[in-house]
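Peer 1: Give the three-dimensional model of this entry:
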Amino acid sequence: MSSFLGIDAPCAHEIEKIKGSRFLGFAFPVRDEEEALALVAEKRKQFHDARHWCWAYRLGIQGDRFRYQDDGEPSGTAGLPILKEIDARGLTDVLVLVVRYFGGTKLGTGGLARAYAQAAREVLERAALVEVRIDRPVRVSFSYEDTSAVQSVLHRFQQQAIEATYGERTELLFSVPSAQAESFAQALRDATSNRAQIQIGPEAPGQRTPR
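Peer 2: Alright, predicted model coming up:
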């Protein structure tokens, strides 16, 4: 897996009323649970007079972390349908929140599930998608005598440093596609006869390309 699909910016959309109830959908790009829950708290405060604030998120480069909340609606009628809409698009690092203003008429469990799914689906249809490359940080430290050799490797791998520190030794930080990180590091070792000091970090979101 070299990339994942997310959304580029927050998005909001209200669907047509269903038997008097209003459903306001919000989609957000998020990096972790703390950010997701802070956004939920923010919307609960903003729409404090609503009846329910139901949500779901999926997180992580592999999309392996998720959580959903029915917030007082019958179990399985709100958070799970929202999560299924996120998953139907193969998205991760995404939070979808649906705020409901009760209209006075109960919708039944099936009606509720369809309404929350519709609200999530329609806001996600309006969100700008982004493909996020999976990178690994590679930090390189080398002496002046190896500058030319290092530059040759950088040119071959088409890499530019995102951070640089100059002193007795030069330290450069790169964000390298995960699949190339090990070969990039090995090329630097070979070019400097193992004099370069190299650290490779864990996978992280990298370059973002609009879809």
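
Peer 1: Only C-alpha atoms from now on, for both contacts and neighbour counts.
Peer 2: Will do.

Peer 1: need the contact list for the spatially most central residue of the chain.
Peer 2: The centre of the chain sits closest to residue 93, judged by C-alpha atoms, centre = their mean, with a distance of 2.7 Å. Residues in contact with residue 93, defined by C-alpha atoms under 8 Å, 6 or more residues apart in numbering, are 6, 29-32, 57-61, 63.

Peer 1: Put the buried members of these into a PyMOL selection.
Peer 2: Buried members of the contacts of residue 93, defined by 16 or more other C-alpha atoms under 10 Å, are picked up in PyMOL with:
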select buried, resi 6+29+30+31+32+57+58+59+60+61+63
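
Peer 1: which one of the contacts of residue 93 sits closest to residue 137?
Peer 2: Among the contacts of residue 93, residue 61 lies closest to residue 137 (C-alpha to C-alpha), at 14.8 Å.

Peer 1: quick one: the closest residue in space to the closest one that isn't next to it in sequence and residue 112, what's the gap?
Peer 2: Of all residues not flanking residue 61 in the chain, residue 4 sits nearest, at 6.7 Å (C-alpha to C-alpha, 6 or more residues apart in numbering). Here residue 4 is placed at a distance of 30 Å from residue 112 (C-alpha to C-alpha, to the nearest Å).

Peer 1: can you check residue 202 too?
Peer 2: For residue 202 relative to residue 112 (C-alpha to C-alpha), the value is 41 Å.

Peer 1: more crowded one of those two?
Peer 2: Neighbours per residue (other C-alpha atoms under 10 Å) separate residue 202 from residue 112, with residue 112 holding more: 19 against 9.

Peer 1: just checking, what packs against the longest helix along the chain?
Peer 2: What stands out as the longest helix in the chain, according to DSSP state H, is helix 108-126. Here helix 108-126 touches strand 11-14, strand 22-29, helix 79-88, strand 94-101, going by 3 or more C-alpha pairs under 8 Å, 6 or more residues apart in numbering; DSSP states H and E.

Peer 1: quick one more, to check against the first:
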Amino acid sequence: MIMVVIYLDKGEEYKTVSSSEEVFNKIKDSKFYGVAKTCSSIGLAEEFIDNIREKHSDANHNVNAYRVYNNNNIIEYADDDGEPAGSSGKPILQQISTRDLINTVVVVTRYFGGTKLGIGGLIRAYGETAKLAIEAAGIKNLILYKKLKFKGPYDYIGNVLGQLEKFKADIKEQGYEEGQFVILAVLKYNIVNNLIKEIREITSDKIEINITDSFYL
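Peer 2: From the prediction side, this is the model:
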């Protein structure tokens, strides 16, 4: 078992797998099944691993690895699941990390066919199957979005709506609170500062603006 903690600010974008498709790879009589999945936490990654272990409970090995963002750190984990140390989990993790994927878990299941592959053969077999699983799943970029709350005198609602339209924000909700208008809107991270600056300027800083949430899409 290998676990590595790397400090990293995930930043404005990151890559992960876009779907989950099981692949099959036969090497010298051993059958290998690989599957990759996106996961937003260590708990979800381990839950997925447990599900695959249950699905392939009769297999000789369910080797796994994941790379997950957690509290400004990248957690890299690999488990050989009974195979010789460093022969299986590490090459799976390498397929994830060389593509700079985050929030990604891969499990490669092996049904032993009677022919020993040796350390080098295992490294190639597990790495190749993990590669096939990632390719089958596909890769997508996730972009950071911010959710903002705008609150102010009704006289300025037209100014705010005009800027939200200009910056192509997604307006989620409009209403009233304490006699003032309230607007909730979502927009890409790289637009937020310019939008806030313009709204403050054209309303003489009469609008209360708060970022209420951040998420990736």
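
Peer 1: And the TM-score between them?
Peer 2: Overlay of the two chains. TM-score (TM-score structural alignment, normalised by the length of the first structure): 0.86; 205 aligned residues with a C-alpha RMSD of 2.2 Å.

Peer 1: So which of the contacts of residue 93 of the first structure is the closest to residue 177 of the first structure?
Peer 2: residue 61 (13.2 Å).

Peer 1: What about residue 174 of the second structure, how many residues nearby?
Peer 2: Residue 174 of the second structure has 12 neighbouring residues, counting by other C-alpha under 10 Å.

Peer 1: Is it in a helix, a strand, or coil?
Peer 2: Under DSSP: H, G, I helix; E, B strand; the rest coil, the three-state class of residue 174 of the second structure is strand.

Peer 1: give the contact list for it.
Peer 2: 181-184.

Peer 1: how about residue 197 of the second structure, what's its match in the first structure?
Peer 2: Aligned by TM-score structural alignment, residue 197 of the second structure pairs with residue 186 of the first structure.

Peer 1: what helix or strand does residue 46 of the second structure sit in?
Peer 2: helix 42-55 (DSSP states H and E).

Peer 1: Name the surrounding residues that touch that helix.
Peer 2: Counting by C-alpha under 8 Å, 6+ apart, 39, 62, 64, 66, 68, 70, 104-105, 107 sit against helix 42-55 of the second structure.

Peer 1: Can you give me the buried ones in that helix?
Peer 2: For helix 42-55 of the second structure, burial by neighbour count (16+ other C-alpha under 10 Å) applies to 42, 44-46, 48-49, 52-53.

Peer 1: Output the residue interval of the first structure matched by the strand or helix carrying residue 187 of the second structure.
Peer 2: Assigned by DSSP H and E, residue 187 of the second structure falls within strand 180-188. Using TM-score structural alignment, strand 180-188 of the second structure lines up with residues 169-177 of the first structure.

Peer 1: With distance to residue 20 of the second structure and neighbour count added, can I get the contacts of residue 174 of the second structure in TSV?
Peer 2: Listed next are the contacts of residue 174 of the second structure as TSV, based on distance: C-alpha to C-alpha, whole Å; neighbours: other C-alpha atoms under 10 Å:
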residue	distance to residue 20 of the second structure	neighbour count
181	44	18
182	40	22
183	37	20
184	33	20
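
Peer 1: and which of the residues you listed is nearest residue 22 of the second structure?
Peer 2: The closest of those, once distances to residue 22 of the second structure are taken by C-alpha to C-alpha, is residue 184, at 40.2 Å.

Peer 1: and that closest one, how far is that from residue 40 of the second structure?
Peer 2: Taking C-alpha to C-alpha, one finds residue 184 of the second structure at 25 Å from residue 40 of the second structure.

Peer 1: for the very next helix or strand once past the strand holding residue 187 of the second structure, packing partners?
Peer 2: Using DSSP H and E, the helix or strand that directly follows strand 180-188 of the second structure along the chain is helix 189-202. When contacts are defined as 3+ C-alpha pairs under 8 Å, 6+ apart, helix 189-202 of the second structure sits against strand 139-152, helix 157-166.

Peer 1: ok, and what's touching the shortest one?
Peer 2: Right, helix 157-166 of the second structure. Taking C-alpha under 8 Å, 6+ apart as the rule, helix 157-166 of the second structure contacts 170-171, 181, 185, 195, 198-199, 202-203.

Peer 1: May I see the helices and strands packed on helix 108-126 of the first structure organised as CSV, with distance to residue 139 of the first structure added?
Peer 2: Putting these into CSV (distance: least, C-alpha to C-alpha, whole Å) gives the following:
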stretch, distance to residue 139 of the first structure
strand 11-14, 36
strand 22-29, 28
helix 79-88, 35
strand 94-101, 29
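
Peer 1: most tightly surrounded among these?
Peer 2: Across those, averaging neighbours per residue (mean count of other C-alpha atoms under 10 Å) puts strand 94-101 on top, at a mean of 26.

Peer 1: So the spatially most distant residue from the centre of the second structure: helix, strand or coil?
Peer 2: Distance from the C-alpha centroid of the second structure peaks at residue 155, with 41.8 Å (C-alpha atoms, centre = their mean). Three-state call for residue 155 of the second structure (three-state DSSP): helix.

Peer 1: now residue 75 of the first structure
Peer 2: Per three-state DSSP, residue 75 of the first structure ends up coil.

Peer 1: Tell me how far the aligned residue in the second structure for it lies from residue 202 of the second structure.
Peer 2: Using TM-score structural alignment, the equivalent of residue 75 of the first structure in the second structure is residue 85. Note on residue 85 of the second structure: its distance to residue 202 of the second structure, by C-alpha to C-alpha, is 63 Å.
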